[in-house]
Every structure is written in C-alpha cells, then in structure tokens.
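# Sequence first, predicted coordinates after that:
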Amino acid sequence: MKLASLKEGGRDGTLVVASRDLTRAVRASGIATTLQAALDDWSNTAPRLNALSEDLNAGTAAGAFALDMHALASPLPRAYEFVDGSAYLPHVERVRRARGAEVPASFYTDPLMYQATSAGFLAPRDPVVVPSEDVGIDLEAEVVVVTDDVPMAATPAQASEHIQLVGLVNDVSLRGLIPGELAKGFGFLQSKPRSALSPVLVTPDELGDAWQGDKLHLPMRTWLNGQWFGEAECGVDMQFSFAQLVAHVARTRPLTAGTIIGSGTIANQDTGKGASCLAEQRTVETLRDGQPSTPFLKFGDRLKIDVTDAAGASIFGSIEQQVEPLAN
C-alpha cells in the first residue's frame, strides 16, 4: 500500500491511502488520523489500511478523490527521529581521494551516520528556501525507510522486521557551511536545513522484486532544470543494508515508531550513471580535470527526484522543488 498526508488537519496533516498509480486517494478516517498515529499502533492499523488500499485500487472505496500532489504535505510532516547514513562508499572514497585522504578501514564495517533534522519536513512540492546562495546549496537524492518501534540492541535480522515503509528524501545540504562545522568536531547543524520526503511512502511488499536484502534495487533518477543529472543504481554499491543501518542506530537505544533512516547519497563506482548530488559531480570533475565545473544551486533552479518501475511509472511520486530566497 501507499500512504500520504494531506495539508489539512493541523501540523501532522491528514492520513490518506493513495492508489498504486498515484491518481486517486481516500482518507483513512476511522483507522488513523495521521501517519504517526498509524505507526504508533501499526499491528492494528496496517491490516485495516491495507484493506482500504485494496478497495481503492479495485475502485470500490467510498469517498475516493483525485490525488493532487500539490495538496500533499510530507507523509510524515514531522518525525521523532531522522538518522541519516552514508552507506554508499564510492561517494566517500571519491570525496576523500579528491582531498588526498584515505578512507579509514572502519568505514567498511561500521556505518557512518548522524542525527538529522526531523522537527519538520518540506512537502514534496515545497520550495527549498535558504538565506543566501553563498552557502553552497546542494540536493542529495536518497532512499529512506520508516520503522515501527524497534527494541534496543536489535540484530539486523530483527531490525528488518521493523522496516514498515520505504520512500525518498531530498536531504538538502549547505556545502559552504559543512567544513567549518565538521572542523569543530561536533557534527552538522546549520549546514543541514529541512529536507523533503517523497509524496508517498510505500510498504516493502509494494516494491516486489525491487526490494531484496533490505535494499531498493532501482535507479534513482535526478534532473536539474529539466536536464538529466543522474540515475545511480540504489541496489549497487550500498555497503550496508537498511536492516544493518537500523540495527546500528538501535545498538544502545530503542527507536520510536516513526523513526526515519536515510541511506545517504546514492552513488556508484560507475560514474557514467551520473550523480545524486552536486558535491559528488564536482568531486568527479575535480579528480578528472583538477577543478569542479558544476556550480551549486542558485535561486530559481529546479530539481526533480524520482524512482520508477520497469514500466516507467513513478512509485513514490516525484520530489519537485525550486530554490528560493528567504523573504525579508
């Protein structure tokens, strides 16, 4: 099934079930008012939401209406936790090689993760608003999963059972601020503003054979200003599965239902697939040409992130945003 939230009913939106082709939706009235409420009682709400999904796709759901992507909030307008990773080591390897540094051996056995901004997510059609172009505005096209309650010290096999939803995120990064923050030795803060989730989140079974080994095996398609930018394969070169990432986060603490875990920027050893963030493309250019030629995002630039099935149909709905200045 596919779940989304309308921009109505308060800060956490109103939960709706979306049709498989993303053309119709129906409110989940009487089951759960919000996606967070559904996740809080997932063992009871999931079967009922799935039954509603079957009715909607069969054309028999009462109260169904045309789905307008612009009417959607983030599926989880705010989450208890968003923990992002860097599971695609080709990206880490290239970035470090460009500055003459080696990748520590521990990176291949111990996931690199950080606590990201979760107090609010941008809707999939909301603009990316920043105070200045000088901060190095970048997109990061990633896959995310959402869990129900995960017990402390869960093994990867146990963690896999707690992955309930899959989606996409544009993890906005301000590259000009990152070096100074990391130099303090205390992680990201100002360099990581709010991100945008895909219009819908889907249950793993909805993905069929494209979900194997707790990884998504489809290309991440990205466009800038209408031009192709990349289609890196999500299931290739992912050093750690989502089950491993969830278990890593839960090693010393339980995870609350509604926790979002990110994969990090999708990147492949094969650079012919393009890139999923500008920093990656700029690193490839630096290694090849001695300096980058691709600029960071400017006001008015448009981005699109999407994953499609074998027939070319969007699975999660596309994230489509424009970069805009902070209003005075």
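Nice, I can see it. Predicted model, so just to flag it, every value in this text is computed and none were measured.

# Could you use CA atoms for every contact and neighbour count after this?
OK.

# Can you name the residues that contact W211?
By CA atoms under 8 Å, 6 or more residues apart in numbering, the residues touching W211 are 204-205, 217.

# wait, I meant V166
If you count contacts by CA under 8 Å, 6+ apart, V166 has them with 143-146, 201-204.

# ok, these vs G258, which is closest?
Closest approach to G258 among the contacts of V166 (CA to CA): V146, at 5.8 Å.

# since we're on the closest one, how many residues are nearby?
Using other CA atoms under 10 Å, the number of residues around V146 comes to 26.

# That one belongs to a strand?
Yes - V146: assigned to a strand according to DSSP: H, G, I helix; E, B strand; the rest coil.

# I'd say it and S263 touch.
No - using CA atoms under 8 Å, V146 is not in contact with S263, being 11.7 Å away.

# still on that earlier bit, now for the contacts of V166: which two are most distant?
Farthest pair in these (CA to CA) is V143 and T203. Separation: 13.3 Å.

# more crowded one of the two?
Set side by side, V143 and T203 show more neighbours around V143, with 26 against 19, by other CA under 10 Å.

# thinking again about what came up before, closest one to P75 out of the contacts of V166, please.
Closest approach between these and P75, by CA to CA: L201, at 6.8 Å.

# Could you find the closest non-adjacent residue to that closest one?
G167 (4.8 Å; CA to CA, 6 or more residues apart in numbering).

# Regarding Q321, what is its secondary structure?
With three-state DSSP as the basis, Q321 sits in strand.

# wait, it sits on K304?
Yes - under the criterion of CA under 8 Å, Q321 makes contact with K304 at 6.7 Å.

# Relative to I137, how far out is T283?
In this view, T283 and I137 are 15 Å apart by CA to CA, to the nearest Å.

# D205 now?
35 Å.

# more crowded one of those two?
It is I137, of D205 and I137, that has more neighbours when counted by other CA under 10 Å, with 25 against 13.

# quick one: contacts for the more buried one?
For I137, the contacting residues are 172-176, 296-298, by CA under 8 Å, 6+ apart.

# Go again with 6 Å.
By CA atoms under 6 Å, 6 or more residues apart in numbering, the contact list for I137 reads 174, 296-297.

# so of the residues you listed, which ones are in strands?
In this view, the contacts of I137 that belong to strands under DSSP state E are L174.

# Please compare the first structure with the one that follows:
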Amino acid sequence: MKLATYKNGRRDGQLMLVSRDLTKAVAVPAIANTMQQLMDSWDLLEPQLLELYEALNAGQLENTVDFDQGKCESPLPRAYQWADGSAYVNHVELVRKARGAEMPATFWTDPLVYQGGSDSFIAPKADIPLGSEDWGIDFESEIAVITSDVPMGVDAKTAASHIKLLMLVNDVSLRNLIPGELAKGFGFFQSKPSSSFSPVAITPDELGERWQDSKVHLPLITHLNGELFGQPNAGVDMTFDFSQLVSHVAKSRPIGAGAVVGSGTISNYDRSAGSSCLAEKRMLETITDGKPSTSFMKFGDTVKIEMLDDNGVTIFGSIDQKVVEYKA
C-alpha cells in the first residue's frame, strides 16, 4: 500500500491513498483524514484501506485525481517522535578515522541514535531555507520507518512487527555547527534543522523480496546539482537493521504510534557506489589527499533523492529540493 499527504492549508494535511504506479490518488476521509489518525488506529483501519487500494489499482474507484508529488507534504508533516540512528557503522568509522580518532568497540554492538526535531518537517519538493552558507550545509540520504505503538523493552524480533511504513529521508545537517555542540557533551540541536521525507510512504510488502531482515535491499540514489553523487545499496553494510533500531529506541520508554525512526546515512564499504552525504566524500578526500576538495552546499544548490525498483520505476517519488537563504 502507498500513502501520501496532500497540502490543504492545515498543519497535518489530507491523507491520500496512492496507486502503486504513483499515477492516481484518492482521499479517504471516511477512514482517516490524516496520516496520524491512520497510525493511531492502524490495526483497525489497514484492512479497510487495503480493500480500497486494490480497487484503486484496478481502476475501479471514482473521485480519483492524478497524483501530483508537488502537492505533497512529508507523509507526516509533523510527528510525535523523530529518532535518527547511525546504522551504517562503517560511515562512523570513516569519519572518525579522518580526524585520527579511535572508534569505541561498543559502536558495533549498541546503536547510535539522536532525537531530532519533529514539529516542522519540510515538504519533499520545498526549498530548504537556512541562515548561512558558513554553517556547512549537507544533505544525508536515508531511509526511515513509521511505527505503530511500541511497548517499552520490546525485543528486536517483536519490534519488526511494529514497522508499518517506509519512507526516504533528507536529514539536513549543518556540519560546521556540529563540533561546537558535541563539545558541550549534550548532543545535536542547532546543527540539525528540519528534515524532509519522500512524497510517498509505503508498506514493506510493496518491496517484495527487496525487504528482508528489516532492511531495504536496493540502492538509494542521490543527485547533487543534477549529477549522480552516490547510489550505495541500503541493504549492504547495515550493521543494525530497523527492528534493532526500533528496539533500541524503546529500551526505556514506550514509543507512540506514528514515531519515525531513521537509518542514518546510507554507506557501503565499496566506495565505487559513491556516498550519501558530502561529509563522507570530504572524509575520503582527507584520507587520500590530506584535505577535502569538495565544498558543502551553497545557496542555489539542489539535491534529489529517490529509490527505483528492479524495472527502474520510482517507488517513493523523489525528494527534490534547493537550498535557499532564509529571510524572515
């Protein structure tokens, strides 16, 4: 099943059921008006939506519209929870190596997670407004899951059953603000502005065999200013799968329905696949040449993030954004 949220002048938008080929959509107010309403009653409402989804794909529904990604908010325009992991530990290892820092052994056995701001996600086709190029503007191409209610202390096997939807993510980072914040010993805040998510969220079954072991086994493709930047496979070198990340987040507290949990930057040991953020490429340049040659993003730069199926067809639609100067 594929779902989106259309802009309608309200904070949480209008839930839309989207056809598998992303050509048609229909509002379903008789079932749920918003994505959060759906997540709050997922077990009750999912069977009703599935019946409509089959009819939509068969061309049997009235009141459908041509699906327009440009009308989409992030599937959850705001969420009660946004926790982003760093599941590709080789990425963390690389960043630390570039600055000559040893990596604690626990990084391979216990996930890294930070709690991000979830009250103002950016629409997938909207500009990213930021105050200064000096902040070190970077994109991070990722995958995220949306969960149902998750009980505290859930084990990874059980946590997998609480993963209901998948999305793509642009987790914007301000690299030059990060060191000062981390030096305070209290984590990210100003260095992590609003994130963006793909136009469409999908149920894992839409991926078929490409969803295995709570991982997405497909390349995540990033273009920077229209040129291919990277396409590492999201199912390769993922140290902690999504069930483990959800279990980790719920260790000491229950997680409410509609919680968003991210994978962290997709990264492969095979560097020929490219990278999913500028920081990784800069670190590789530092290791090879002693200094980075790739700059961070400037105002006017664009980034596009998407994932294609085995036939080359977009699965989630695309995050396609431009960085602009913020003006109050």
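Arrived safely, thanks for sending. In this text, all values refer to a predicted model and were calculated from it rather than measured experimentally.

# hmm, back to that, take the contacts of I137 of the first structure and map them onto the second structure. Which survive?
When you map the contacts of I137 of the first structure onto the second structure and apply both residues aligned by TM-score structural alignment, their matches' CA atoms under 6 Å, the shared contacts are 174, 296-297.

# burial measure for the closest residue to E8 of the first structure other than its chain neighbours, as a count.
Of all residues not flanking E8 of the first structure in the chain, T14 sits nearest, at 5.8 Å (CA to CA, 6+ apart). By other CA under 10 Å, the residues close to T14 of the first structure number 23.

# doesn't L35 make contact with T14 of the first structure?
No - T14 of the first structure is beyond contact range of L35, at 7.7 Å (criterion: CA atoms under 6 Å).

# Next, show the common contact partners of the two.
Overlap between the contact sets of T14 of the first structure and L35, as judged by CA under 6 Å, 6+ apart, is nil.

# give the contact list for D84 of the first structure.
Counting by CA under 6 Å, 6+ apart, D84 of the first structure has contacts 113-114, 261-262.

# Mark which of those are buried, thanks.
Buried subset of those (neighbour count, 16 or more other CA atoms under 10 Å): 113, 261-262.

# In helices, which of those appear?
Residues of these located in helices (DSSP state H): none.

# what about L67 of the first structure, distance to G264 of the first structure?
29 Å.

# Looking at those two, which has the bigger crowd around it?
The neighbour comparison of L67 of the first structure against G264 (other CA under 10 Å) goes to G264, with 25 against 19.

# Find the residue closest to that one in space, skipping its chain neighbours.
Spatially, and ignoring its direct neighbours in sequence, G264 of the first structure is nearest to S86 (4.2 Å; CA to CA, 6+ apart).

# Run through the residues that contact R27 of the first structure.
R27 of the first structure makes contact with V16, according to CA under 6 Å, 6+ apart.

# same thing but 10 Å
Residues in contact with R27 of the first structure (CA atoms under 10 Å, 6 or more residues apart in numbering) are 3-6, 14-18, 33-34, 52, 61-65.

# from those residues, which would you call buried?
Buried members of these, scored by 16+ other CA under 10 Å, are 3-6, 14-18, 33-34, 52, 61, 64.

# Pick the one among these closest to E81 of the first structure.
Using CA to CA, these come closest to E81 of the first structure at T34, 16.6 Å.

# Against A159 of the first structure, how distant is the closest one?
Applying CA to CA to T34 of the first structure and A159 of the first structure gives a distance of 24 Å.

# Secondary structure element holding P47 of the first structure?
Per DSSP states H and E, P47 of the first structure falls inside helix 42-58.

# residues making contact with whichever helix or strand comes after that helix?
For helix 42-58 of the first structure, the following helix or strand on the C-terminal side (DSSP H and E) is strand 65-66. Applying CA under 10 Å, 6+ apart, the contact partners of strand 65-66 of the first structure are 18-19, 22-27, 56.

# Return the set of buried residues in stretch 186-199 of the second structure.
Going by neighbour count (16+ other CA under 10 Å), the buried part of stretch 186-199 of the second structure is 188, 191-199.

# Which residue ranges of the stretch 151-300 of the second structure form helices?
Assigned by DSSP state H, counting those that start in this stretch, the stretch 151-300 of the second structure shows helices spanning 156-159, 178-183, 242-249, 278-289.

# how far away is the residue nearest to L201 of the first structure from E8 of the first structure?
21 Å.

# Same drill for those two, tell me which one is more crowded.
Taking other CA under 10 Å, G167 of the first structure and E8 do not tie; G167 has more neighbours (26 against 13).

# What separation do you get for the more buried one and A119 of the first structure?
In terms of CA to CA, G167 of the first structure sits 18 Å off from A119 of the first structure.

# Then L56 of the first structure?
Distance from L56 of the first structure to A119 of the first structure, by CA to CA: 31 Å.

# Neighbour count for the two, which is higher?
With neighbours defined as other CA under 10 Å, L56 of the first structure and A119 compare such that L56 has more, 22 against 12.

# In contact with F229 of the second structure: list those residues for me.
F229 of the second structure neighbours (CA under 10 Å, 6+ apart): 221-223, 273-278, 281, 303-304.

# now with 7 Å?
Going by CA atoms under 7 Å, 6 or more residues apart in numbering, F229 of the second structure touches 222-223, 274-275.

# ok, which stretches of the stretch 201-328 of the first structure are strands?
201-202, 211-212, 215-216, 219-224, 227-233, 260-262, 302-306, 319-325 (DSSP state E, counting those that start in this stretch).
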